[in-house]
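Asker: Provided below are the primary sequence and the corresponding predicted coordinates.
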Amino acid sequence: MEPDQRRAPLAREQAKNLDLHLVPGLRNRLIAELAARDIPAHQHASYLSRLTGRAVQTVARWIDADQPGLPDLASLAVLALQLNVDAHWLLGLLQHRLDCPYDRLPRPLLAELYPDGPPSADWVGALLPKIGATSAGRAGIMQGTEMAPLIPDGTPFFYDDSQRRVSCNGIYLLAYNGHTLVRHVERRIGEGLLLRCENTSYADSLLKDADGADAKLTVLGRVLLVVRVSAV
């Protein structure tokens, strides 16, 4: 029999004085979710009102800059469902953002929300905390065959979004000319940046220093971990 892994509850005084950082943490996470949806700041309250069915005056308190308030439990649940985010993350009880676990919702609620079936489960996000990839804090999905066979099309990968410049040669997630790319990046002194595909069917690209390579290229992060999945 495995030992009981449950931790002992906090003492009364510890529980009483536990600082969960709910305020302004929840406000900041809400605003981050709205910003990710390109909702202008002046429309935040009206958008949240439409999303939750609550009055504009009510939702405005949740994102007030000076004295943010907390939503009631029902409103928090609706926010999690509507924003597709785990309520634990909204509360600050998870380090990494996860999608709402629709596959674990009670069946009556799931049937009401999605008569045709729930969206796909966010298994990549759920895997992140389990592998301890704290430095590779964001997940992506490879789109295209340019990095095959190292990173095949549809393969999940984790990247460190704190690395926003090419400080050393490696594999990076990039934004260039309106496209998101995963490439080997090599800095060549006096020449520029060489963007190389793993798949030899694709040609290399050299962004010359004279062309302002750094100005044209946005580094979104350095790829640190690739998840290879095979059927059994």
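Answerer: On my side now, so go ahead. Numbering: from 1, shown residues only.
Asker: from now on I want contacts and neighbour counts done on CA atoms only, so please keep to that.
Answerer: OK.
Asker: which elements pack onto the helix or strand Gly125 falls within?
Answerer: Per DSSP states H and E, Gly125 falls inside helix 123-131. With contacts taken as 3 or more CA pairs under 8 Å, 6 or more residues apart in numbering; DSSP states H and E, helix 123-131 sits against strand 138-141.
Asker: spatially nearest residue to Leu194, not counting backbone neighbours?
Answerer: Spatial nearest neighbour of Leu194, chain neighbours left out: Leu206 (4.5 Å); criterion: CA to CA, 6 or more residues apart in numbering.
Asker: give the contact list for the one you found.
Answerer: Applying CA atoms under 8 Å, 6 or more residues apart in numbering, we find Leu206 in contact with Gly192, Leu193, Leu194, Leu195.
Asker: assign a three-state SS to it, would you?
Answerer: Secondary structure, DSSP: H, G, I helix; E, B strand; the rest coil: Leu206 is strand.
Asker: any idea how far it is from Thr180?
Answerer: Going from Leu206 to Thr180 by CA to CA, to the nearest Å gives 17 Å.
Asker: what about stretch 15-31, start to end distance?
Answerer: Here the two ends of stretch 15-31 are set 29 Å apart, with distance taken as CA to CA.
Asker: what sits against the closest residue to Leu217 other than its chain neighbours?
Answerer: Spatial nearest neighbour of Leu217, excluding adjacent residues (CA to CA, 6+ apart): Tyr176 at 5.1 Å. Tyr176 sits next to Lys216, Leu217, Thr218 when contact means CA under 8 Å, 6+ apart.
Asker: below is structure B, check it against A:
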Amino acid sequence: METTQRNVPLTRLQAQQIDLHLAPGVANRLVAEMALRDVSQHQHVHYLSEITGRALQTVSRWVDPDKPGMPDLRSLALLSIQFGVDANWLLGLSAHRTSFRNDLLPPTLTRQLLKKPPPTDWLGPLLAQTTPFAKQSVATMHGQDMAPVILDGSPFFFDATITSVNCNGIYYLQYRGQTMVRHIEIRIGEGVLLRCENPQYEATSISDLDATPDLHILGRVTLVINACRL
């Protein structure tokens, strides 16, 4: 039985053979969007889960380095809305990154997106989180060394009773006359690694922490309050 094509550019055979490069193209563009927002690699899965409402296991497949999967249609629409980019660009059907057209949305969806959440007591929940740390010391982060985990200007609590490194974690310390925050990793047989969360800064290796007189542990960081400045 012979069918007649109506307003379609490809034949059935051509449609079967065309390669849209959806994988890993979509994954690469999702990673690029998160890089624009300073989302570190180890936070990719949690970030995608937060902005789409999907489970961690589901979104992890979208950015799997070996076999990336495709978001479902609802998730793709949400990614387009949340990132503010045209879905055609996310899919690779557009060579240029174009902004999401809010003005073209149907009225029902526009009303949902513009719906304001009910007013909440934001100070109450914040104080509830900080109450258990009220007796600890507080300092302020200076610089982008630990971004995006600790942003520049963000206050953080630290336990000043901890003056030695017994386990991996983020510590407030003084090194060579300067106070700083570093992620300290214990490496068996090698010493310790003082690492920044920001990949633009190099890590520092120390073979023997106890034999380094110019390094003093001021405490272990226990809570960070990050504020996003727009």
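Answerer: Good, I have the coordinates. Small disclaimer: the values here were computed from a predicted structure and weren't measured.
Asker: need the TM-score from the superposition.
Answerer: Here the superposed chains carry a TM-score of 0.47, computed using TM-score structural alignment, normalised by the length of structure 2; 111 aligned residues with a CA RMSD of 1.5 Å.
Asker: Phe158 of structure 1: which of the contacts of Leu206 of structure 1 is nearest?
Answerer: The nearest member of those to Phe158 of structure 1, counting by CA to CA, is Leu195 at 19.4 Å.
Asker: mind listing what the closest one touches?
Answerer: For Leu195 of structure 1, the contact set (CA under 8 Å, 6+ apart) comprises Arg183, His184, Val185, Glu186, Asp204, Ser205, Leu206, Leu207.
Asker: hmm, 10 Å instead?
Answerer: Residues near Leu195 of structure 1 by CA atoms under 10 Å, 6 or more residues apart in numbering: 171-172, 174, 181-187, 203-207.
Asker: buried sites along the longest helix seen in structure 2?
Answerer: For structure 2, the helix with the greatest residue count under DSSP state H is helix 22-36. For helix 22-36 of structure 2, burial by neighbour count (16 or more other CA atoms under 10 Å) applies to Leu22, Ala23, Pro24, Gly25, Val26, Ala27, Asn28, Arg29, Leu30, Val31, Glu33, Met34.
Asker: so which helix or strand takes in Phe157 of structure 2?
Answerer: Assigned by DSSP H and E, Phe157 of structure 2 falls in strand 155-159.
Asker: next: Leu173 of structure 2.
Answerer: Applying DSSP H and E as the criterion places Leu173 of structure 2 in strand 169-175.
Asker: next, the angle strand 169-175 makes with the helix or strand following that strand.
Answerer: Going down the chain from strand 169-175 of structure 2, the next helix or strand is strand 178-187, by DSSP H and E. Counting by axes from the mean of the first three to the mean of the last three CA atoms, to 10 degrees, strand 178-187 of structure 2 points 130 degrees away from the direction of strand 169-175.
Asker: what's the helix or strand that strand 178-187 of structure 2 is followed by packed up against?
Answerer: Using DSSP H and E, the next helix or strand after strand 178-187 of structure 2 towards the C-terminus is strand 191-195. If contacts are counted by 3 or more CA pairs under 10 Å, 6 or more residues apart in numbering; DSSP states H and E, strand 191-195 of structure 2 sits against strand 169-175, strand 178-187, strand 204-206.
Asker: residues near Arg138 of structure 1, how many?
Answerer: When neighbours are defined as other CA atoms under 10 Å, Arg138 of structure 1 has 20 of them.
Asker: Gln57 of structure 1 now?
Answerer: Residues within reach of Gln57 of structure 1, counting by other CA under 10 Å, total 11.
Asker: could you find the closest non-adjacent residue to Leu193 of structure 2?
Answerer: In space, and not counting its chain neighbours, Leu193 of structure 2 is closest to Ser205: 4.6 Å by CA to CA, 6+ apart.
Asker: I'd say that neighbour and His183 touch.
Answerer: No - Ser205 of structure 2 is beyond contact range of His183, at 11.8 Å (criterion: CA atoms under 10 Å).
Asker: shared neighbours, the two?
Answerer: Counting by CA under 10 Å, 6+ apart, the residues touching both Ser205 of structure 2 and His183 are Leu193, Leu194, Arg195.
Asker: quick one: contacts for the second one?
Answerer: Contacts for Leu194 of structure 2 were tallied using CA under 10 Å, 6+ apart; they are 170-171, 181-186, 202-206.
Asker: just to be sure, Leu127 of structure 2 is in a helix?
Answerer: Yes - assignment of Leu127 of structure 2 by three-state DSSP places it within a helix.
Asker: ok, the residue nearest to Leu194 of structure 1 to Asn17 of structure 1 distance?
Answerer: Taken as CA to CA, the span from Leu206 of structure 1 to Asn17 of structure 1 is 57 Å.
Asker: Ala74 of structure 1 too?
Answerer: On the measure of CA to CA, Ala74 of structure 1 and Asn17 of structure 1 end up 25 Å apart.
Asker: likewise Val56 of structure 1?
Answerer: Using CA to CA, Val56 of structure 1 is found at 33 Å from Asn17 of structure 1.
Asker: what's the answer for Leu195 of structure 1, then?
Answerer: Using CA to CA, Leu195 of structure 1 is found at 53 Å from Asn17 of structure 1.
Asker: same question for Leu207 of structure 1.
Answerer: Per CA to CA, Leu207 of structure 1 is found 55 Å from Asn17 of structure 1.
Asker: count the residues that sit near Leu48 of structure 2.
Answerer: Other residues near Leu48 of structure 2 come to 24 when the count uses other CA under 10 Å.
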